[in-house]
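Asker: I'd like to go over a predicted model; first the sequence, then the structure.
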Amino acid sequence: MDVRPAGEEDLAGFLTLAGQVEHWFGPMVDEPGFHEAVRAHIRRSTALVAHGRPADGRQPLGGLLFDAGPPTYHVDWLVVAETGRGRGVGRALLGEAVRRFVRQPGSIEVVTFGADHPGAVASGARRFYERLGFAPAEPAAPGPEGGSRQVYRRAVDAAVPVSEAWRYGRAP
């Protein structure tokens, strides 16, 4: 699997990924604000894209938008294609983001589904973050589709090689 910074040519792939999860996150594909958010991350080099082997096709297996401002780093958006789920794509994207962008101790936060949201189990998002050492924190504002959301947070200590631990499936 190849994880690399996204370029403008990857916008269509991000929209394809967004289309697979709009039923959980609300409208994105036809939203100019989402297009601009992806482009802004691409310009800042804080958008990552994962591609598989040629047999996986031309569409990306996953995409990530990351806010690299310490001491609180944010996963702004992380989506893995249906064909990539359970294959380490999300772990690889997040590990690469940490390797590239996390330079100081602090915390990484992500807003994901609340426990009562239908996507909480179906997407595997909460379980995914918990496996990587994130812990549920305070509730967040509901999503655009009206579903509950929750902040997940993970401390980052400069002495712990977080990206290495994630690469090998161990949360420190």
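Answerer: Cool, the structure landed.
Asker: from here on, contacts and neighbour counts on C-alpha atoms
Answerer: Fine.
Asker: Any idea how many residues pack against residue 49?
Answerer: Neighbour count of residue 49, defined by other C-alpha atoms under 10 Å: 25.
Asker: scratch that, residue 58 is what I was asking about
Answerer: Residue 58 - counted by other C-alpha under 10 Å - has 11 other residues nearby.
Asker: one more structure, for comparison:
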Amino acid sequence: MTVRVELATAADVPGILALAGEVEHWFGPMVAEPGFHRALDKHIADRRALVAFGATEAPLGAVLFGGASPRFAVHWLVVSGRARGAGVGRALMAAVAERWALAVGDVVEVVTFGMDHPGAVESGARVFYERLGFAPAEPAENGPEGGSRQVFRYKRTEAVRFPP
């Protein structure tokens, strides 16, 4: 699948909210949450939101990210159920890494599902991050839906470029 990744704009918000709606059963409420809208708008304004497209104009995925050297964070990443396993998440993460220009020693963190969370297997998130070179780290606070969460961490070394 050919994937095109672009900076998100205000025009992309409805499509990103549609993606959020696909995963609310794992992450908790987002689409109707003013806090999520504020975070999305801020990431777009700060040019720290990317959206992925395929052959259609409906977005296949999106990512919100932040931080500065030496510590970065993936705040939220979503890939449509119809596009999981097709390289959309990898394309988004490659575009994030390009924007960050990670240096040796830089760390990227993401909080994803704990091992016992139903989304851990169904979404493929844990395997996805491990394949990119992230390692499971300490537990994180439970998500708003009550499910367990865990920090995954990637450290750039000279031998490994992100994503591999």
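Answerer: Noted; the coordinates are in hand. Here the structure is a predicted model, which means the values were calculated and not measured.
Asker: And the TM-score between these chains?
Answerer: Scored against TM-score structural alignment, normalised by the length of structure 2, the superposed chains reach a TM-score of 0.94; 161 aligned residues with a C-alpha RMSD of 1.2 Å.
Asker: in stretch 79-89 of structure 1, what's buried?
Answerer: 79-81, 84, 89 (16 or more other C-alpha atoms under 10 Å).
Asker: So which of these is the closest to residue 150 of structure 1?
Answerer: Each of these was scored against residue 150 of structure 1 by C-alpha to C-alpha, and residue 79 proved nearest at 16.7 Å.
Asker: tell me the secondary structure for that closest one?
Answerer: Following DSSP: H, G, I helix; E, B strand; the rest coil, residue 79 of structure 1 is assigned to strand.
Asker: Likewise for residue 15 of structure 2?
Answerer: Applying three-state DSSP: residue 15 of structure 2 is helix.
Asker: so who does the counterpart of it in structure 1 touch?
Answerer: Matched to structure 1 by TM-score structural alignment, residue 15 of structure 2 sits across from residue 13. Applying C-alpha atoms under 8 Å, 6 or more residues apart in numbering, we find residue 13 of structure 1 in contact with 59-60.
Asker: State the distance from residue 13 of structure 1 to residue 135 of structure 1.
Answerer: Separation of residue 13 of structure 1 from residue 135 of structure 1 (C-alpha to C-alpha, to the nearest Å) stands at 30 Å.
Asker: Could you find the closest non-adjacent residue to the residue most central in space within structure 2?
Answerer: Central residue of structure 2 (C-alpha atoms, centre = their mean): residue 77, 2.0 Å from the mean position. Distances taken as C-alpha to C-alpha, 6 or more residues apart in numbering put residue 63 closest to residue 77 of structure 2, at 4.3 Å, once the chain neighbours are dropped.
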